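>>> sequence and predicted model, in that order:
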Amino acid sequence: MRKNLDNGLLHAMSALVRVVDAGSFTAAGAQMHLTTAQISRLVSELENRLQSKLLHRTTRKLALTSVGEQYVKDARTILDLVAQAENNVAGISTQPAGRLRVMCMTSFGNRYVVPLVPKFCARFPRVNLEYSASQYVPDLLAGGVDVSVYLSQHLPDSGMIAQRLGVTSAVLCAAPKYLAAQGVPKMPRELAKHACLRLLNPSISSNWELSDGKTLEILSPIGPVLGDIPEVVLQGALGGLGIALLPRYNVVDALKRGTLVRVLPRWQSPEIGVFLLTPSRHFVDVKTREWVELLKQEIPAALARDAEYFEDAQPKARSRIKA
């Protein structure tokens, strides 16, 4: 058995890693163009070779044994080194090509990611980039997505590899005409008397969480507009329908134009993390690496530029209007 498997040891390692990343023998088989039985046999032969159980198998889920966890960790390192060596010899690292599937949350992507697409495609004309937008936690493996950018206060434990690109937050704002007609709230609790325009986002609490750096206020707003994309809520705010709590990148341009103004400028949401997600460190090909590097180069700088506006516009801590 050992002699027969030596010739296909890397193949068996790859199968095991794919099973762990995909969560099932069937999904791993689809990715490797093998049957479920073939994948199962590769893993079983690997266990026989090692004389150790690597996976706990049930009808509902798979789980690594303690031995399996260490073996998979080492296998990833070995497979990455082999792939890197082959790429270096073949010169593939200078020739990104093929289909690249990327995903991003809708409005964040419109502002920060979509403008990078022409730059990337011009640099790598042999890459066919497929871009999709979604507000929900992506299933990268099931969707065949190579890279996703996702925003969340608390990133779920999805098994994906996450790299933090930066942070943003949400701020309160409204049209001047709404505030002229309804008044300007002075404290978060006064928002209960106002029409609040709400963003339904699976990655952020449905309540409004507001912090001034010392106190956290949690509110349950009500109002005439509820949308699962920021653009709906933004248009409601621009139309004078109420007060909105929206990510800074959604409202920065309207604030600069004066079509929206800040409400309770000392208060904002807790930080929202901006994460770059990939299915695995293993089998990250050159076109994916180049896209990831471009995002890591451009997005933090763009977030910082927008953040400067809010830092400059933030009222001084000692500045108070006396009654």
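Looks like it came in fine. Numbers count the residues shown, from 1 in each chain.
>>> going by C-alpha atoms from here, please, whenever you check contacts or count neighbours.
OK.
>>> give me the longest helix you can find in the chain.
Longest helix in the chain, counting residues (DSSP state H): helix 286-313.
>>> next, the buried residues of that one.
Under the neighbour-count criterion of 16 or more other Cα atoms under 10 Å, helix 286-313 has 286-288, 290-292, 294-296, 299-300, 303, 307, 310 buried.
>>> pick the one among the residues you listed closest to G183.
If you rank the buried residues of helix 286-313 by distance to G183 using Cα to Cα, F310 comes first, at 22.8 Å.
>>> can you give me the strands for the protein?
For the chain, the strands defined by DSSP state E occupy 55-57, 62-64, 98-104, 127-133, 147-152, 161-168, 170-174, 196-199, 208-211, 216-219, 226-227, 243-247, 261-262, 272-278.
>>> out of those, which comes closest to Q70?
Checking the strands of the chain against Q70 by Cα to Cα gives strand 62-64 as the closest, at 9.3 Å.
>>> the structure to be compared is supplied as follows:
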Amino acid sequence: MDRLTSMAVFVKAVDTGSFAAAAHALDLSGPMVGKHIRFLEDRLGMRLLNRTTRRQSLTDFGRAYYERCRIVLAETEAAEALAADQLMEPRGKLRVTMPVHFGRHCAMPVLMDLARQYPALELELSFNDRLTDLAEDGFDLAIRTGSLQDRADVIARRVARQSMIVCAAPSYLETHGRPERLEDLAEHQAVVYRRTGPVSPWLFPREGSPPLEIAPQSQFRLDDLDAIADAATAGMGLAWLPCWLVRERIRTGKLTLLLPDEPTFLYDVQALWLKTPHLPRKVRLAVDALAAALPRFMGLNTAIFPAGSAP
């Protein structure tokens, strides 16, 4: 006899209280239920049930064995569900939180393309720049840029690296001149990002050393990247922005790339999800899609939407 089947019959007999009830629930004959129980007892060399014509009760060993059988059967069902999940089409709600601008410009097109491939997948996207508690807020996945704090309950995977570039409007450069070296940046006005605390410096990699930090003069301090790009386009100063955000403005000549020979600082883009024994297929597919597509979006000479997939 199959041991797992006999375990399942034993557990059902205990749960229902009699061989007859277990036989009815499992669509077996009463004698067949008895054969399964005896098979286990013979194999174990221990009695599992005390049986009389009126009632049955678990032996001390039978009670401990019953609890173990429940665990084994639950794990078996979970393993079979895992295989089924890997084979079936992803479906249901996928809740993702992401930074406002990176989400709109970069991540959302990738996830929309994934939804086109799997019509049963429902996307629920949240755009905000605050750090989100995945468990408390009920999100399946978070996308975050920059450095992260280590957390024991969260898995992180880098899916892209975004290049930071210095740019300015032609009108600004005509009036104030063009910086040719990093040292020249101190002579120029800049539009900088500031949300809370001090203004973060602009970073420029140095081989074998920490990044060079430059704090330019700033008359304008804004907490919105699109607004910084708009102000720079209006000629209000230099800006240090993600390449993907100003790519189209540079292509059309509204902004000019500066210091092209300087290496660009790279901010990591991470996908985060709660640590779990079984990662749902819809989450794994989303992370894989982001890791495959986002790096192509990070350069100056690439389009946000792959050919044929633009909405």
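Here it is on my side, so go on. All figures in this text were calculated on a predicted structure; none of them were measured in a lab.
>>> circling back: by contact count, what packs against the longest helix of structure 1?
On a contact count with 3 or more Cα pairs under 8 Å, 6 or more residues apart in numbering; DSSP states H and E, helix 286-313 of structure 1 meets strand 98-104, strand 161-168, helix 248-257.
>>> can you tell which of those is closest to V145 of structure 1?
The closest of these to V145 of structure 1 is strand 98-104. By Cα to Cα, the value is 4.9 Å.
>>> what helices and strands are in contact with the closest one?
strand 127-133, strand 147-152, helix 286-313.
>>> in a markdown table, list the helices and strands packed on helix 286-313 of structure 1 along with distance to L141 of structure 1 and mean neighbour count.
Shown next, in a markdown table, are these (distance: least, Cα to Cα, whole Å; neighbours: other Cα atoms under 10 Å):
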| stretch | distance to L141 of structure 1 | mean neighbour count |
| --- | --- | --- |
| strand 98-104 | 11 | 19 |
| strand 161-168 | 12 | 18 |
| helix 248-257 | 29 | 17 |
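>>> quick one: closest of those to L277 of structure 1.
Nearest to L277 of structure 1, of these and by Cα to Cα, is strand 161-168 at 4.7 Å.
>>> that closest one vs structure 2, average distance?
Compared with structure 2 after fitting, strand 161-168 of structure 1 deviates on average by 1.5 Å (mean Cα distance after the TM-score superposition for structure 1).
>>> find the pair from the buried residues of helix 286-313 of structure 1 with maximum spatial separation.
That would be V286 and F310, which, of the buried residues of helix 286-313 of structure 1, are the farthest apart (Cα to Cα) at 37.0 Å.
>>> counterpart of L151 of structure 1 over in structure 2?
Aligned by TM-score structural alignment, L151 of structure 1 pairs with T145 of structure 2.
>>> residues near E231 of structure 1, how many?
Counted with other Cα atoms under 10 Å, residues neighbouring E231 of structure 1 total 16.
>>> ok, and the closest non-adjacent residue to R248 of structure 1?
Nearest residue to R248 of structure 1 in three dimensions, chain neighbours excluded: A170, at 5.4 Å (Cα to Cα, 6 or more residues apart in numbering).
>>> let's have the strands of structure 1 in TSV, adding distance to F25 of structure 1.
Below are the strands of structure 1 laid out as TSV (distance: least, Cα to Cα, whole Å):
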stretch	distance to F25 of structure 1
strand 55-57	10
strand 62-64	9
strand 98-104	23
strand 127-133	27
strand 147-152	23
strand 161-168	20
strand 170-174	42
strand 196-199	39
strand 208-211	42
strand 216-219	44
strand 226-227	39
strand 243-247	40
strand 261-262	52
strand 272-278	20
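>>> nearest to K73 of structure 1, of the ones you listed?
Closest of those to K73 of structure 1 is strand 62-64, at 11.1 Å (criterion: Cα to Cα).
>>> okay, and that closest one goes to which residues in structure 2?
Under TM-score structural alignment, there's no match for strand 62-64 of structure 1.
>>> before we move on, back to that, residues in contact with the residue nearest to R248 of structure 1?
For A170 of structure 1, the contacting residues are 245-248, 268-270, by Cα atoms under 8 Å, 6 or more residues apart in numbering.
>>> ok, now R195 of structure 2?
Contact analysis of R195 of structure 2 by Cα under 8 Å, 6+ apart lists 222-223.
>>> for V100 of structure 2, see how far away it is.
R195 of structure 2 sits 14 Å away from V100 of structure 2, going by Cα to Cα, to the nearest Å.
>>> same question for F39 of structure 2.
Between F39 of structure 2 and V100 of structure 2 the computed distance is 62 Å (Cα to Cα).
>>> cool, F10 of structure 2 as well?
Distance from F10 of structure 2 to V100 of structure 2, by Cα to Cα: 55 Å.
>>> span of stretch 29-45 of structure 1 from start to end?
Start-to-end span of stretch 29-45 of structure 1 (Cα to Cα) is 16 Å.
>>> ok so, going back, ok, F10 and V100 of structure 2, which is more surrounded?
F10 (26 against 16).
>>> quick one on the thing from earlier: now render the helices and strands packed on strand 98-104 of structure 1 as TSV, adding distance to L210 of structure 1.
As requested, these are arranged in TSV below (distance: least, Cα to Cα, whole Å):
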stretch	distance to L210 of structure 1
strand 127-133	28
strand 147-152	16
helix 286-313	16
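>>> nearest to T259 of structure 1, of the ones you listed?
Of those, nearest to T259 of structure 1 by Cα to Cα is helix 286-313, at 15.5 Å.
>>> please compute how far that closest one lies from its chain's middle.
Per Cα atoms, centre = their mean, to the nearest Å, the displacement of helix 286-313 of structure 1 from the mean C-alpha position of its chain is 14 Å.
>>> if we can go back for a sec, of the helices and strands packed on strand 98-104 of structure 1, which is nearest L116 of structure 1?
Closest to L116 of structure 1 of these is helix 286-313 (Cα to Cα; 8.0 Å).
>>> now the angle from that closest one to helix 248-257?
Interaxial angle, helix 286-313 of structure 1 versus helix 248-257 (axes from the mean of the first three to the mean of the last three Cα atoms, to 10 degrees): 40 degrees.
>>> residue in structure 2 matching I299 of structure 1?
Match for I299 of structure 1 (TM-score structural alignment): L294.
>>> surely that match touches R158?
No: with contact defined as Cα atoms under 8 Å, L294 of structure 2 does not reach R158; the gap is 10.5 Å.
>>> one step back: what's the local residue count around the match of L151 of structure 1?
Neighbours of T145 of structure 2 using other Cα under 10 Å come to 18.
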